[in-house]
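[1] Based on what follows, work out the 3D shape:
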Amino acid sequence: LFTYLHLAADKPCTDALLSAGTTGIAYETVHLPDNSLPLLAPMSEVAGRLAPQVGSYHLMRQGGGRGTLMGGVPGVYAAKVVVIGAGVSGQNAAAIALGMQAEVLLLDKNVARLRQMDAIYQGHCQTVASNAYEVERAVLDADLVIGAVLIPGAKAPTLISNELVSRMKPGSVLVDISIDQGGCFEDSHPTTHADPTYLVHNSVFYCVANMPGAVPHTSTYALTNVTLPYAVELANRGWRDALRSDPALALGLNTHEGMLTNAPVAEAHGYDAVALDEVLV
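    As a prediction, the model looks like this:
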């Protein structure tokens, strides 16, 4: 099975794959030597670019929000957009929000990455080193919050509590891109494209799993561009030889014959993990 698995956020799926003895290779845990995630990146780009679009819709009154225009107009404040996480999805979310002329604040623990974003946007995107105090301060002032946090393979950390949401502006909107990895807001739970939002206190939560499914034409091409070479290698060489010859692809192996080979997934569910070398011998 070669696909997105997101097992850290889904114990029933993990147990089913282990019980079936499935060899599961997860797109989202394939790592290149520079720690980039080549098979997750295109969907992170799509979800990141979608987040301000869906957020701006739900900020409108008919979308359930406070009735705020992202870019404002002359003489009226633009929307205040907070993006938590400056990885691939967060960077793309910030880019689109800035293009919509919103006021954008980007938080991340990686100051080097924030420095890079500051250089790209020449100060037009505010960057702040992330900690509990700064997250709270930013969220309370926000019209739109985009959660774009990722720990590869692991469950997303909870950064925004129910209590904090209770103090946010009425009609504010929260978009949780991290929902496929369990979500980074305490009250996040997966929703669908048909029924995407729900209220928490006086704020609108958008937690659609598989956000790129809203734009399948774009997403299919973006994903196939990067997955096809790996799929060809798996088909031509068989999974074991393909993984032995490509350490990046080998890191995608999550399950095999009832064993977990991904440590963050095992930790999320309280299971033991076996070393990759033991499986690939």
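[2] CA atoms for contacts and neighbours, from now on please.
    Fine.
[3] The residue nearest to Leu114 when sequence neighbours are not counted: helix or strand, and which one exactly?
    Excluding its sequence neighbours, the residue lying closest to Leu114 (C-alpha to C-alpha, 6 or more residues apart in numbering) is Thr127, at 5.9 Å. Secondary structure from DSSP states H and E places Thr127 in strand 126-129.
[4] neighbours around the residue nearest to Leu114, how many?
    When neighbours are counted by other C-alpha atoms under 10 Å, Thr127 registers 22.
[5] can you give me the offset of whatever helix or strand Leu50 lives in from its chain's centre?
    In this assignment (DSSP H and E), Leu50 forms part of helix 41-59. From the chain centre to the centre of helix 41-59 is a distance of 10 Å (C-alpha atoms, centre = their mean, to the nearest Å).
[6] now for that helix, which elements pack on it?
    In terms of contacts (3 or more C-alpha pairs under 8 Å, 6 or more residues apart in numbering; DSSP states H and E), helix 41-59 is packed against helix 88-99, strand 144-147, strand 173-176, helix 216-237.
[7] Report the buried residues of it.
    Under the neighbour-count criterion of 16 or more other C-alpha atoms under 10 Å, helix 41-59 has 41-59 buried.
[8] before we move on, what about stretch 30-40?
    Those would be Val30, His31, Ser36, Leu37, Pro38, Leu39, Leu40, for stretch 30-40 by 16+ other C-alpha under 10 Å.
[9] and the fourth one, what does it touch?
    So that's Leu37. Glu28, Thr29, Val30, His31 (C-alpha atoms under 8 Å, 6 or more residues apart in numbering).
[10] Could you measure from it over to Lys80?
    Applying C-alpha to C-alpha, to the nearest Å, the value for Leu37 to Lys80 is 30 Å.
[11] want to put them side by side, so please do this one too:
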Amino acid sequence: MKIGCPTEIKPQEFRVGLTPEAVREAAAHGHEVLVQAGAGLGAGFPDQDYRAAGARILPDAAAIFAEADMIVKVKEPQAGERAMLRRGQVLFTYLHLAPDPAQTRELLESGVTAIAYETVTDGRGGLPLLAPMSEVAGRLAPQVGAWTLQKANGGSGVLLGGVPGVRPGNVVVIGGGVVGAAAARVAVGMGANVTVLDRSVPRLSELDDVFMGRLTTQYATQAAIADLLPGADMVIGAVLVPGAAAPKLVTRAQLRLMKPGSVLVDVAIDQGGCFETSHPTTHQDPVFEVDGIMHYCVANMPGAVARTSTRALGNATLPFVLALADKGWRRALSEDAHLRAGLATHEGALASAPVAAAQGLDWQAPEALIG
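    Next up is the predicted model:
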């Protein structure tokens, strides 16, 4: 199989879909890997590393999309990339279709077989291709939130860790999954007072045990969120409904409950955001203000630490890339129900129930589509 890896073109996206190590593995399996010139530079991988691993370097994205049987990316294809996709081709990347009707429509029109990283599952009920980037984004969230809290950046001027004689800042983390736990770990390490909300009592119990009293856990209700907002210096939105749009957990009206200069960090922005006032931003222009509250809503937070993120993502995706290439997509999906859960579109048909529900579309079960 010809595996293509184009340069990411989403603003300030420095990650790359394949590492040189992944190229070497794929080449050892007898596959030809096509890498766009300069694709790995943002993550610190020059073209010569890919050549040494066995890749063929092509000059532009058009050449990659024209030749490749499977496209391996990081972020969802942008409009110009979607125009180059075709029936019979496999696209393997993050898609986040639920809040993006235009992308859904154009993937369906292209006929491409699109497999979404974020809905591939594992035997423990986890999301193995989302988890590494969730871990990165969670660890970044308190860092970027602390930066936003600085007065020069529009924040209230609170130092999260405080100093002797001055109380530390209060951080509220909504969601106790991979993102929330990672965010809590860093916020606790910074010296903040941290409260984590979740609707799974067993998960709250796990967090209580792991942190040994260094944070507060609370069952997540609308009333609990409203009660915590007035004292919060930072609220981190870390909720996930796999494949579906994120629920809106803080309304615009509730911003009036918060202190001026407080910060919302919306890690769920890829799935539409969990704050009513959120909209996607970029690393170049990451923060905006609504009713005196600062919002950090960068849609590709892990791209800020591209080398770490690329290696972490590559470790998770490589076994699936090899399975798709070695067996062909149909057999690979037939034999692996967890990979099959990632199927989003195939030859003009939608295979995701959550996306169908979010956009009012018809869908077919992946089993029916692959035959």
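[12] can you map out the strands along the stretch 51-200 of the second structure?
    For the stretch 51-200 of the second structure, the strands defined by DSSP state E, counting those that start in this stretch occupy 56-58, 70-72, 90-93, 113-116, 170-174, 193-198.
[13] Please enumerate the helices of the stretch 201-350 of the second structure.
    Taking DSSP state H, counting those that start in this stretch as the test, the helices found in the stretch 201-350 of the second structure are 201-211, 222-228, 306-327, 329-335, 337-340.
[14] Take these and lay them out in JSON lines including mean neighbour count and distance to Val194 of the second structure.
    Listed next are these as JSON lines, based on neighbours: other C-alpha atoms under 10 Å; distance: least, C-alpha to C-alpha, whole Å:
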{"stretch": "helix 201-211", "mean neighbour count": "15", "distance to Val194 of the second structure": "11"}
{"stretch": "helix 222-228", "mean neighbour count": "13", "distance to Val194 of the second structure": "11"}
{"stretch": "helix 306-327", "mean neighbour count": "19", "distance to Val194 of the second structure": "26"}
{"stretch": "helix 329-335", "mean neighbour count": "17", "distance to Val194 of the second structure": "42"}
{"stretch": "helix 337-340", "mean neighbour count": "20", "distance to Val194 of the second structure": "34"}
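[15] okay if I get the ones you listed as CSV plus distance to Gln36 of the second structure?
    As requested, the helices of the stretch 201-350 of the second structure are exported to CSV (distance: least, C-alpha to C-alpha, whole Å):
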stretch, distance to Gln36 of the second structure
helix 201-211, 43
helix 222-228, 46
helix 306-327, 16
helix 329-335, 23
helix 337-340, 26
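[16] what about the ones you listed, which gets the closest to Gly180 of the second structure?
    Among the helices of the stretch 201-350 of the second structure, the nearest to Gly180 of the second structure by C-alpha to C-alpha is helix 201-211 (10.1 Å).
[17] Just name whatever secondary elements that closest one is in contact with.
    Checking 3+ C-alpha pairs under 8 Å, 6+ apart, helix 201-211 of the second structure ends up next to strand 216-219.
[18] Where in the first structure does the strand it packs on align, residue-wise?
    On the basis of TM-score structural alignment, strand 216-219 of the second structure is assigned to residues 126-129 in the first structure.
[19] Could you give the separation of the matching stretch from the chain centroid?
    Centroid separation between stretch 126-129 of the first structure and its chain, computed with C-alpha atoms, centre = their mean, is 19 Å.
[20] do the same with stretch 306-320 of the second structure
    13 Å.
[21] do stretch 272-280 of the first structure as well
    27 Å.
[22] so it corresponds to what in the second structure?
    Under TM-score structural alignment, the match for stretch 272-280 of the first structure is residues 362-370.
[23] buried stuff in that stretch?
    Trp363, Gln364, Ala365, Pro366.
[24] Quick check, the first one in contact with Ala356.
    Yes: using C-alpha atoms under 8 Å, Trp363 of the second structure and Ala356 qualify as a contacting pair, with a distance of 6.1 Å.
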